[in-house]
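Trainee: Got a predicted structure plus its sequence, pasted below:
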Amino acid sequence: MRLTKPHPPRAAASSTPTPKHGLNANRVVALTPSASSRSGGLRVSAASVAAAQPTAASPAAALSRVDVLSEALPFIQRFKGKTVVIKYGGAAMKSPELQASVIRDLVLLSCVGLRPVLVHGGGPEINSWLARVGVEPQFRNGLRVTDAVTMEVVEMEVVEMVLAGKVNKQLVSLISLAGTTAVGLCGKDARLLTARPSPDAASLGFVGEVTRVDPAVLHPIIASGHIPVIATVAADDAGQAYNINADTAAVGAEKLLLLTDVSGILADRDDPGSLVREADVAGVRRMVAEGKVGGGMIPKVECCVRAIAQGVRTASIIDGRVPHSLLLEILTDEGTGTMITG
């Protein structure tokens, strides 16, 4: 377990340690907001750029953007043609501006040859609709809970309506507006995901776990250049709908990224500066056993561990509220948040 990710030195390649993505990248790409229209609302800078900050309209600023694109090339080559699953939800979806930024970054990854799959929740939107029908949302260890049986039925109907309907189609529309195409699905479609009640169903209600994955429906969608957008609703063999943690949709993916409302795993939950940059499965399990990981972080860690067990090479927990955290994690060596490896 490392509390910091390595910063590759600017020495010769022979003395450079193996970086996070297995690339010989000697510089870290950084992305920051800007008003520059030519960069689509981004000003991109790199560690190699001179200390003097050129204006957005100057030739030096244009050169710095081109320089950064060149530096990103090894990472683009590393992930070109690979499926990357992005799980998106919670407070990271609250801000329309941040949501639009995430979608633009998703489209950028698609345009440079990655095969992104967006798996989404819709916590804030679900809570808003539940309030309209008089249901107060409750959570236990980061999972949605309902107590009364009659309210469970109402809540599940609202969850399915909001997730597979309103939120799903809104994300599809945003992707279209950003310049590419998407296909909205939920776990029920083509039996993509089959669920069963959670072992804690007595206390959680209609919260399920995935028992079977059939990604056949995704293959032609991805091969045609579309982005699958999957709502976390699935049914059991009897047709009962469940709200699920759809991490198993990451089967066959190179990387899983959880865009959340936390910076990652902390070695000390009371110290925001103790971010664990990288850990293996054994290390995070030990942290859970020691009580260093608790509450809503537990299902996030379990999600990553299951994905790795199913063949995903790495899984990262990153703060979706940080602008361009998705690009920082995939297209730079330093990354952001916590990366979990096998």
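Mentor: Nice, thanks for sending it over. The structure presented is a predicted model; accordingly, all values stated were derived computationally and were not measured.
Trainee: Every contact and neighbour count from this point should use C-alpha atoms.
Mentor: OK.
Trainee: how about Glu254, what does it touch?
Mentor: In this structure, Glu254 makes contact with Phe79, Lys82, Thr83, Val84, Val312, Arg313, Thr314, judged by C-alpha atoms under 8 Å, 6 or more residues apart in numbering.
Trainee: Check the spacing between it and Lys300 real quick.
Mentor: Remark: distance between Glu254 and Lys300 (C-alpha to C-alpha, to the nearest Å) = 18 Å.
Trainee: could you pull out the strands for the stretch 201-342 of the chain?
Mentor: For the stretch 201-342 of the chain, the strands defined by DSSP state E, counting those that start in this stretch cover 207-213, 227-231, 233-235, 241-244, 255-260, 278-280, 314-319, 338-341.
Trainee: this is the comparison structure:
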Amino acid sequence: MDDTEPRPGDPGWATARTLAEALPYIQIYDRETVVIKYGGHAMGDSAVAKQFAADVVLLKLMGVNPVVVHGGGPQISAMLDKAGVKSAFVDGLRVTDADTMQVAEMVLSGAVNKEIAHWITMAGKEADVRGVGLSGKDAGLLTVEKTRRTRRDPDSMIEHEVDLGFVGEPTKVDPKLIAGLIASETEDWVPVIAPIGVAEDGQTYNVNADTVAGAVAGALGAKRMLLLTDVPGVRGADGEIIRQMTLSEAQALIDDGVATGGMIPKLETAMAAVRDGVEAVVILDGRRPHAMLVELFTEHGAGTLVQAG
């Protein structure tokens, strides 16, 4: 064997080859914004959370501007159980009364938000990359209005409005605070945003994290939005993962009943974000190690990409 050739199984050469192959993709995302929706049950696993934080720091060091929007449904449910507060769901949205809202804000803006920001800061300690925890209430970041939902009575077939309580929908995102953190030339900040917003009358609302991520990505003109979920992507009628689809193809999956359950709002969020100016949205499995890196920096991808056409 020529001494200039890599030896089989040599980990050093394999790593160098991987980095070289990633170069074109690193250039594509240089100084671009990538909004990451982080949630699901993976948030409760400290090892997975630490790996996620390390990958976010690596993105920052590779020239990407990551912005994290997180959920916290399981954590809210656990705290409500401890407090003896019962909650119900309508179409996947938690009915949020005053007591539930208080717990939701405490969990999302407090424990969960600060923990994620802390993990990012710890992972980036040597490079001085720091996570900064925020909520939609900070600096007027997220303005919302009360969510309106209707349901059809199966007997009378009459639609009636369902009161979800303090659940909101984004009406305006003011990106100045986030843009300022991203543009800082003296510090490497990673914004971490809790999905809590405020209405024009000052009332605080709980907001679906996927929806917030889409609204923030649109306002920032993000290159990509990554929806980290508990599934490997969107499955077609044949059960296979669809690697890429257009807006019309995504809508057809919903209309034809191929997309069901929780995948419907994720596809709707993806389509809305693309219409708002995000180049593409990727739905991928956040439990897989380094899924974000595989998606952004390899030719293979790691989920289902939704784009205009």
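Mentor: Looks like it came in fine. Values in this document were obtained by computation on a predicted structure and should not be read as measured data.
Trainee: Once they're superposed, tell me the TM-score.
Mentor: Put the two chains on top of each other and the TM-score (TM-score structural alignment, normalised by the length of the second structure) is 0.86; 279 aligned residues with a C-alpha RMSD of 1.6 Å.
Trainee: can I get the strands of the stretch 201-342 of the first structure in JSON lines with distance to Asp268 of the first structure?
Mentor: As requested, the strands of the stretch 201-342 of the first structure are exported to JSON lines (distance: least, C-alpha to C-alpha, whole Å):
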{"stretch": "strand 207-213", "distance to Asp268 of the first structure": "30"}
{"stretch": "strand 227-231", "distance to Asp268 of the first structure": "33"}
{"stretch": "strand 233-235", "distance to Asp268 of the first structure": "34"}
{"stretch": "strand 241-244", "distance to Asp268 of the first structure": "29"}
{"stretch": "strand 255-260", "distance to Asp268 of the first structure": "19"}
{"stretch": "strand 278-280", "distance to Asp268 of the first structure": "15"}
{"stretch": "strand 314-319", "distance to Asp268 of the first structure": "16"}
{"stretch": "strand 338-341", "distance to Asp268 of the first structure": "14"}
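Trainee: rewinding a little: of the contacts of Glu254 of the first structure, which stay in contact in the second structure?
Mentor: On the basis of both residues aligned by TM-score structural alignment, their matches' C-alpha atoms under 8 Å, what survives of the contacts of Glu254 of the first structure in the second structure is Phe79, Lys82, Thr83, Val84, Val312, Arg313, Thr314.
Trainee: Off-centre distance for stretch 202-220 of the second structure?
Mentor: In terms of C-alpha atoms, centre = their mean, to the nearest Å, the centre of stretch 202-220 of the second structure is found 11 Å from the chain centre.
Trainee: Buried residues, it. List them.
Mentor: 204-220 (16 or more other C-alpha atoms under 10 Å).
Trainee: Stretch 80-93 of the first structure too?
Mentor: For stretch 80-93 of the first structure, using 16+ other C-alpha under 10 Å, the buried residues are 81-93.
Trainee: from the residues you listed, which ones fall inside strands?
Mentor: Among those, the ones falling in strands (DSSP state E) are Thr83, Val84, Val85, Ile86, Lys87, Tyr88.
Trainee: still on that earlier bit, turn the contacts of Glu254 of the first structure into JSON lines, columns for distance to Phe139 of the first structure.
Mentor: Shown next, in JSON lines, are the contacts of Glu254 of the first structure (distance: C-alpha to C-alpha, whole Å):
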{"residue": "Phe79", "distance to Phe139 of the first structure": "36"}
{"residue": "Lys82", "distance to Phe139 of the first structure": "35"}
{"residue": "Thr83", "distance to Phe139 of the first structure": "31"}
{"residue": "Val84", "distance to Phe139 of the first structure": "29"}
{"residue": "Val312", "distance to Phe139 of the first structure": "28"}
{"residue": "Arg313", "distance to Phe139 of the first structure": "30"}
{"residue": "Thr314", "distance to Phe139 of the first structure": "28"}
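Trainee: Helices of the second structure, start to end?
Mentor: Here the second structure has its helices, by DSSP state H, at 11-28, 46-61, 73-83, 98-105, 113-123, 176-183, 209-220, 247-255, 263-275, 291-297.
Trainee: Next, the angle helix 11-28 makes with the second one.
Mentor: Using axes from the mean of the first three to the mean of the last three C-alpha atoms, to 10 degrees, the inter-axis angle of helix 46-61 of the second structure relative to helix 11-28 is 60 degrees.
Trainee: do the fifth one as well
Mentor: Orientation of helix 113-123 of the second structure against helix 11-28 (the same axes, to 10 degrees) gives an angle of 120 degrees.
Trainee: My guess is Leu185 of the first structure contacts Thr232. True?
Mentor: No: checked against C-alpha atoms under 8 Å, the pair Leu185 of the first structure and Thr232 is beyond contact range at 9.2 Å.
Trainee: can you list residues touching both of those two?
Mentor: Common contacts of Leu185 of the first structure and Thr232, defined by C-alpha under 8 Å, 6+ apart, comprise Ala164.
Trainee: Those two: which is more packed in?
Mentor: Thr232 (27 against 24; other C-alpha atoms under 10 Å).
Trainee: Quick check: the residue positioned nearest the centre of the second structure vs Val68 of the second structure, distance?
Mentor: Central residue of the second structure (C-alpha atoms, centre = their mean): Lys37, 0.8 Å from the mean position. Applying C-alpha to C-alpha, the value for Lys37 of the second structure to Val68 of the second structure is 6 Å.
Trainee: Ok, Glu159 of the second structure next?
Mentor: In terms of C-alpha to C-alpha, Glu159 of the second structure sits 37 Å off from Val68 of the second structure.
Trainee: more neighbours, those two?
Mentor: Val68 (26 against 12).
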